[in-house]
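**Q** what would the 3D arrangement of this be:
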Amino acid sequence: MAIYWRPGCTFCAVLTNSVRRYADRAAWVNIWKDPEAAAFVRSVNGGNETVPTVVIDGVAHTNPAPLTVRKALRALV
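**A** This is a model prediction of the structure:
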């Protein structure tokens, strides 16, 4: 699972706090430090760098509910 985020994003902070216990099970990608990641986020969000964008089982989710991400992370072993 990949979680695309950027510093200063309130929604990213909420997600981070919500999944803290399982955070190490995901790859956290800062789109401001990774141009390819930023391009990917734009490609799945109509040209916008909307974060958090979370890829769960190969499907990109834009600003998903923290519960959805927490459940997916818990399922990873």
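**Q** contacts and neighbour counts: CA atoms only from here.
**A** Noted.
**Q** how far away from the center of its chain is stretch 42-62?
**A** Here stretch 42-62 is found 8 Å from its chain centre; the criterion is C-alpha atoms, centre = their mean, to the nearest Å.
**Q** quick check: end-to-end length of it?
**A** Terminal residues of stretch 42-62 are spaced 11 Å apart (C-alpha to C-alpha, to the nearest Å).
**Q** also stretch 27-38?
**A** 15 Å.
**Q** just the buried residues of that stretch, please?
**A** 28, 29, 30, 31, 37, 38 (16 or more other C-alpha atoms under 10 Å).
**Q** want to put them side by side, so please do this one too:
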Amino acid sequence: MMRTWTLSALFALCGLFVATGLVLSGSPGEGAALLLMFVLLAVMHSPLVFPMSLSAPEAQRRSAVDGRPIVYWRPGCTYCLRLRFRLGRRSRQLHWVNIWQDPDGAAAVRAANEGNETVPTVVVTGRSHTNPDPSWVREQLPSSL
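**A** Prediction:
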């Protein structure tokens, strides 16, 4: 669980140190601006940006019932962020599995990617697609949603 927040914590701490140095050297405005930038980076790379993660078995069970794709992701992955932001609100219609929180999810990604934990890996009707185009993923969503 802690691993998912490591990058966010590092961004926040670095921002705090840099901002403190700037404030102490007489530049409070620059310090505040840099702190805000680092906090935004921390939030963007945190699990907060993504819909709630499920376990891999639960995501597979739900996908079998409703036909929605499963997205295996991890915090800090720029390609996962790209997919999440390009999908917008529709990203909530997917089943998201954080491979840093779920060993079964990490194993599923390794099985689909020749032993590598390459994300995002999207599974649609049992078939894996590594780092697919967000518009293609949007087309895979059931139209009745």
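**Q** could I get the buried residues of stretch 27-38 of structure 1 as CSV with secondary structure and distance to residue 14 of structure 1?
**A** Listed next are the buried residues of stretch 27-38 of structure 1 as CSV, based on DSSP: H, G, I helix; E, B strand; the rest coil; distance: C-alpha to C-alpha, whole Å:
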residue, secondary structure, distance to residue 14 of structure 1
28, strand, 14
29, strand, 16
30, strand, 16
31, coil, 17
37, helix, 21
38, helix, 20
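**Q** quickly note the distance from residue 127 of structure 2 to residue 34 of structure 2.
**A** 43 Å.
**Q** of the two, who's got more company?
**A** residue 34 (18 against 9; other C-alpha atoms under 10 Å).
**Q** from residue 44 of structure 2, how far out is the more buried one?
**A** With C-alpha to C-alpha as the criterion, residue 34 of structure 2 and residue 44 of structure 2 are 15 Å apart.
**Q** contact partners for residue 47 of structure 1?
**A** Listed by C-alpha atoms under 8 Å, 6 or more residues apart in numbering, the contact set of residue 47 of structure 1 reads residue 41.
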